[in-house]
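# Sequence isn't available, so here's the structure alone:
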């Protein structure tokens, strides 16, 4: 019997040292033709100091792709009327919208210049972050509409100009931007 124990110990020890574990040693004793091997992790594998390689990914754009808010402010018609280049806004109404809300309103009203307004307001928002319009006649034979004029949307912040009447509601809103 001691011979059998010695044989088991020798075979089990040899196969365990080789990384096969107890399953291989037991199969050798049982005489199985094709032993099923199980991977048994050794203490060497558990204490390995090898850390996984970290591959940096290039950042093409910031995490936030949210567009900045662009408001469209409604003013009274600038003065002097029809004198491009020297006109001024003197008073704003309490109405203002986000760009998207304004364009929805234009679409709902089915204004004759909705395509132009979409383009001009989009460009004004991109260039200056705010847009100023008024309600009136942009072209004489046409009906009233929102009017966008490039000379009134050239980067000047009309809400901060002296001599321009800005409602308290809008003043509070621009302080939070």
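Sure, I can see it. Predicted model, so just to flag it, every value in this text is computed and none were measured.
# use CA for all of it now, contacts and neighbours both
OK.
# three-state assignment of residue 135?
strand (DSSP: H, G, I helix; E, B strand; the rest coil).
# That one is in contact with residue 148, isn't it?
No. Residue 135 lies out of contact with residue 148 (C-alpha atoms under 8 Å); the separation is 9.2 Å.
# Near residue 103, how many residues? Count them for me, please.
A count of neighbours around residue 103, defined by other C-alpha atoms under 10 Å, yields 19.
# cool, residue 122 as well?
18.
# Just list the residues touching it, thanks.
Contact partners of residue 122, counting by C-alpha atoms under 8 Å, 6 or more residues apart in numbering, are residue 99.
# in this structure, which spans are helices?
Here the chain has its helices, by DSSP state H, at 2-17, 21-30, 43-46, 99-109, 114-128, 168-175.
# higher neighbour count, residue 135 and residue 148?
residue 148 (19 against 14).
# which non-adjacent residue is nearest that one?
Leaving aside its sequence neighbours, residue 148 sits nearest to residue 133 (C-alpha to C-alpha, 6 or more residues apart in numbering; 5.0 Å).
# Count the neighbours of the residue nearest to residue 16 when sequence neighbours are not counted for me.
Nearest non-adjacent residue to residue 16, counting by C-alpha to C-alpha, 6+ apart: residue 22, 6.2 Å away. Neighbourhood size, residue 22 [other C-alpha under 10 Å]: 18.
# Alongside the first one, take a look at this:
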């Protein structure tokens, strides 16, 4: 007899516990859910970078273009390729100022780039990373000769498609 009472108590308690679980479970699922966090996708990031690039290109500010080092063609130096990176003049200088290791020609480079920005009708400056002085380490190199041409308008230079601003 006591076995039957225990069995009844166990089954009844289990059913009550299960019923309580259903009530608690339904309470959890009926609560209003907060919005699912939105994650940036690769295409969102690409679209935002392209929009940022187009905004910079159309802003009228002086733009610094990174190029590959010039090559000598028929005793004249020419750029053959613009790289994907570019900056506003201010962004470029801020980036250089924040670097822990300063480039050896920072002040001279600032003067040259600022002067070129002021004189250039296109507001474009072309720099490359390399050796500007054989006795010094690599740095950003500015050349007055190489900045006397608007390289974006030359047909024999490789230009990233994203730089096309309808000119």
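Received the coordinates, thanks. Owing to the predicted nature of the structure, the values given are computational and were not obtained by experimental measurement.
# Provide the TM-score value for the superposition.
Remark: TM-score between the superposed chains equals 0.58 [TM-score structural alignment, normalised by the length of structure 2]; 104 aligned residues with a C-alpha RMSD of 1.9 Å.
# picking that back up, ok, now how distant is the residue nearest to residue 148 of structure 1 from residue 67 of structure 1?
Per C-alpha to C-alpha, to the nearest Å, residue 133 of structure 1 is found 21 Å from residue 67 of structure 1.
# same thing with residue 173 of structure 1?
Here residue 173 of structure 1 is placed at a distance of 18 Å from residue 67 of structure 1 (C-alpha to C-alpha).
# So these two - more neighbours on which side?
In this view residue 173 of structure 1 and residue 67 are compared by other C-alpha under 10 Å, and residue 173 has more residues nearby, 10 against 7.
# quick one: the more buried one from residue 71 of structure 1, how far?
10 Å.
# same check, this time on residue 162 of structure 1
Where residue 71 of structure 1 is concerned, residue 162 of structure 1 sits at a distance of 20 Å (C-alpha to C-alpha).
# quick one: which of these two has more around it?
Neighbour count, other C-alpha under 10 Å: between residue 162 of structure 1 and residue 71, residue 71 has more, with 20 against 9.
# Please look at the more buried one and residue 97 and confirm they touch.
Yes. With contact defined as C-alpha under 8 Å, residue 71 of structure 1 reaches residue 97; the gap is 5.5 Å.
# quick one: stretch 131-138 of structure 1 to chain centroid distance?
32 Å (C-alpha atoms, centre = their mean, to the nearest Å).
# Can you state the residues of structure 2 onto which that stretch aligns?
Stretch 131-138 of structure 1 corresponds to residues 125-132 in structure 2, going by TM-score structural alignment.
# Buried residues, that stretch. List them.
Under the neighbour-count criterion of 16 or more other C-alpha atoms under 10 Å, stretch 125-132 of structure 2 has 125-128, 132 buried.
# one step back: quick one: the residue nearest to residue 148 of structure 1 and residue 145 touch, right?
No. Contact criterion C-alpha under 8 Å: residue 133 of structure 1 and residue 145 do not qualify, at 9.8 Å.
# Show me what the helix of greatest length in structure 2 is packed against.
In structure 2, taking DSSP H as the definition, the longest helix is helix 2-30. Applying 3 or more C-alpha pairs under 8 Å, 6 or more residues apart in numbering; DSSP states H and E, we find helix 2-30 of structure 2 packed against no helix or strand.
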